[in-house]
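K.L.:
this one's sequence-less:
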């Protein structure tokens, strides 16, 4: 799942006029943004082609989430995707007692051992980015058996009116998949198989 963002062509002078700043200030700003990995620049004559990098895209969504939080905006939205088989690690992790206790206390869910993996449709990529940028509910990591289990960010949600939670481990290898936990075995409860289309409903209260 890959989408191109922010591909524009302009000069430092043009950017300076937009920012009500000098050409030199605009040029320094672009250089700093490139050095920090927010943008990629390709010089083309007196102008330059500028593309947002992944770090820059994430930063913009984080700013949007902070503005929503500041304004107290309540967002209702849905993210759609297809059911997908995971790596089998969900069952192991969500069954760990320190996680289970927090899922119960903070989400009101004692999870069925395992997660429902939903591969997000490309058209909903921006919604997934916005969701990830929100603060969510922190499920704290812990140490056990001489290893460390990382923090998890969670959001309450529903699939066909069944209460669930979307979880995002900070160390997750997934970029376009939402892992869903529920007190019920969702594949059986909702009659789901790999490839089936599902809609996940969220209400984010900032």
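P.N.:
Noted; the coordinates are in hand. Predicted, not measured: the structure shown is a model, and the values here were computed from it. Residues are numbered from 1 along each chain as shown.

K.L.:
hey, let's count contacts and neighbours off CA atoms from now on
P.N.:
Fine.

K.L.:
show me what the helix or strand hosting residue 60 packs onto, helices and strands only.
P.N.:
Following DSSP states H and E, one finds residue 60 within helix 54-71. The contact analysis (3 or more Cα pairs under 8 Å, 6 or more residues apart in numbering; DSSP states H and E) places helix 54-71 against helix 125-133.

K.L.:
structure two is appended below for comparative analysis:
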């Protein structure tokens, strides 16, 4: 959904990120490089998705981005910032046992395909939970160099999106490339950072609860 609507949302945001703006379909179609019919259809679609609110009149329409629409643009901004930004941080934390749910979510087909395409590896079905101080947890969450993994729906359930970033994991004299993941929906507090990697890290790095793990993002 995100890639499809970004150009329309960006054009609306150029006129007013928080304001109600007058949008001409002919002008919009010219700016985003598609037919008037396609531009009109896209506006209707993003309205149904809850990304904009519209008031249609005989001589035009007024459009306002919703909080969800602004959030989608912010996600795209963060993703692009991550591509161009060279800012990195390193931090350490203690390994703890998680709730045992990470393997289920990481193994879902809707996530696995995106992990493979965007991180260039298929993660082991599980997460490594690292306990850090809240200040460090907040710092990690504010880094710009994150990639968006979009949520998806099945016939029975909707699964939320998440942010992720390639990371180097160091522990017990060993280094492995994996990724930090930050789910938008999580039961963890801000003092927990989750890690995924192609390997079972507890076994590969001889890890046990309480061991110190260093991460470079």
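P.N.:
Thanks, I have the structure now. Because the structure is predicted, anything quoted here is derived from the model rather than measured.

K.L.:
now the residue mapped onto residue 209 of structure 2 from structure 1: which helix or strand?
P.N.:
Superposed on structure 1 with TM-score structural alignment, residue 209 of structure 2 falls opposite residue 194. Assessed by DSSP H and E, residue 194 of structure 1 sits outside every helix and strand.

K.L.:
hang on, residue 194 of structure 1 packs against residue 86?
P.N.:
No - using Cα atoms under 8 Å, residue 194 of structure 1 makes no contact with residue 86, being 10.3 Å away.

K.L.:
so these two - more neighbours on which side?
P.N.:
Legend: neighbour count by other Cα atoms under 10 Å for residue 194 of structure 1 and residue 86, higher for residue 86 (16 against 12).

K.L.:
now do the contacts for that one.
P.N.:
residue 117 (Cα atoms under 8 Å, 6 or more residues apart in numbering).

K.L.:
where does the residue mapped onto it from structure 2 land in three-state SS?
P.N.:
Using TM-score structural alignment, the partner of residue 86 of structure 1 in structure 2 is residue 98. Classification of residue 98 of structure 2 using DSSP: H, G, I helix; E, B strand; the rest coil returns coil.

K.L.:
ok, residue 98 of structure 2 to residue 197 of structure 2 distance?
P.N.:
The spacing between residue 98 of structure 2 and residue 197 of structure 2, counted by Cα to Cα, to the nearest Å, is 16 Å.

K.L.:
with residue 177 of structure 2 instead?
P.N.:
Relative to residue 197 of structure 2, residue 177 of structure 2 is positioned 7 Å away (Cα to Cα).

K.L.:
and residue 120 of structure 2, by the same measure?
P.N.:
Separation of residue 120 of structure 2 from residue 197 of structure 2 (Cα to Cα) stands at 11 Å.

K.L.:
who has more neighbours out of those two?
P.N.:
Counted by other Cα under 10 Å, residue 120 of structure 2 and residue 197 do not tie: residue 197 has more neighbours, with 24 against 13.

K.L.:
so the more buried one is in contact with residue 178, correct?
P.N.:
Yes - taking Cα under 8 Å as the definition, residue 197 of structure 2 is a contact partner of residue 178 at 4.1 Å.

K.L.:
where in structure 2 does whatever helix or strand residue 30 of structure 1 lives in fall?
P.N.:
Residue 30 of structure 1 belongs to helix 23-35 when elements are defined using DSSP H and E. Helix 23-35 of structure 1 falls opposite no residue of structure 2 when the two are matched by TM-score structural alignment.

K.L.:
which positions in that helix come out as buried?
P.N.:
Buried residues in helix 23-35 of structure 1, counted by 16 or more other Cα atoms under 10 Å: 23, 25-27, 30, 33-34.

K.L.:
quick one: the strands in structure 2?
P.N.:
21-23, 52-57, 60-65, 90-96, 128-131, 147-149, 152-153, 158-159, 162-171, 174-183, 192-196, 212-216 (DSSP state E).

K.L.:
looking at these, which is closest to residue 5 of structure 2?
P.N.:
Evaluated over those, closeness to residue 5 of structure 2 peaks at strand 52-57, with 10.9 Å, by Cα to Cα.

K.L.:
okay, the angle between the closest one and strand 60-65?
P.N.:
In terms of direction (axes from the mean of the first three to the mean of the last three Cα atoms, to 10 degrees), strand 52-57 of structure 2 departs from strand 60-65 by 170 degrees.

K.L.:
report the central residue of structure 1.
P.N.:
Residue closest to the mean C-alpha point of structure 1, counted by Cα atoms, centre = their mean, is residue 132 at 2.6 Å.

K.L.:
if I look at the nearest residue in space to it that is not next to it in sequence, how far off is residue 131 of structure 1?
P.N.:
Leaving aside its chain neighbours, residue 132 of structure 1 sits nearest to residue 168 (7.9 Å; criterion: Cα to Cα, 6 or more residues apart in numbering). For residue 168 of structure 1, the distance to residue 131 of structure 1 equals 10 Å [Cα to Cα].

K.L.:
next: residue 193 of structure 1.
P.N.:
For residue 193 of structure 1 relative to residue 131 of structure 1 (Cα to Cα), the value is 25 Å.
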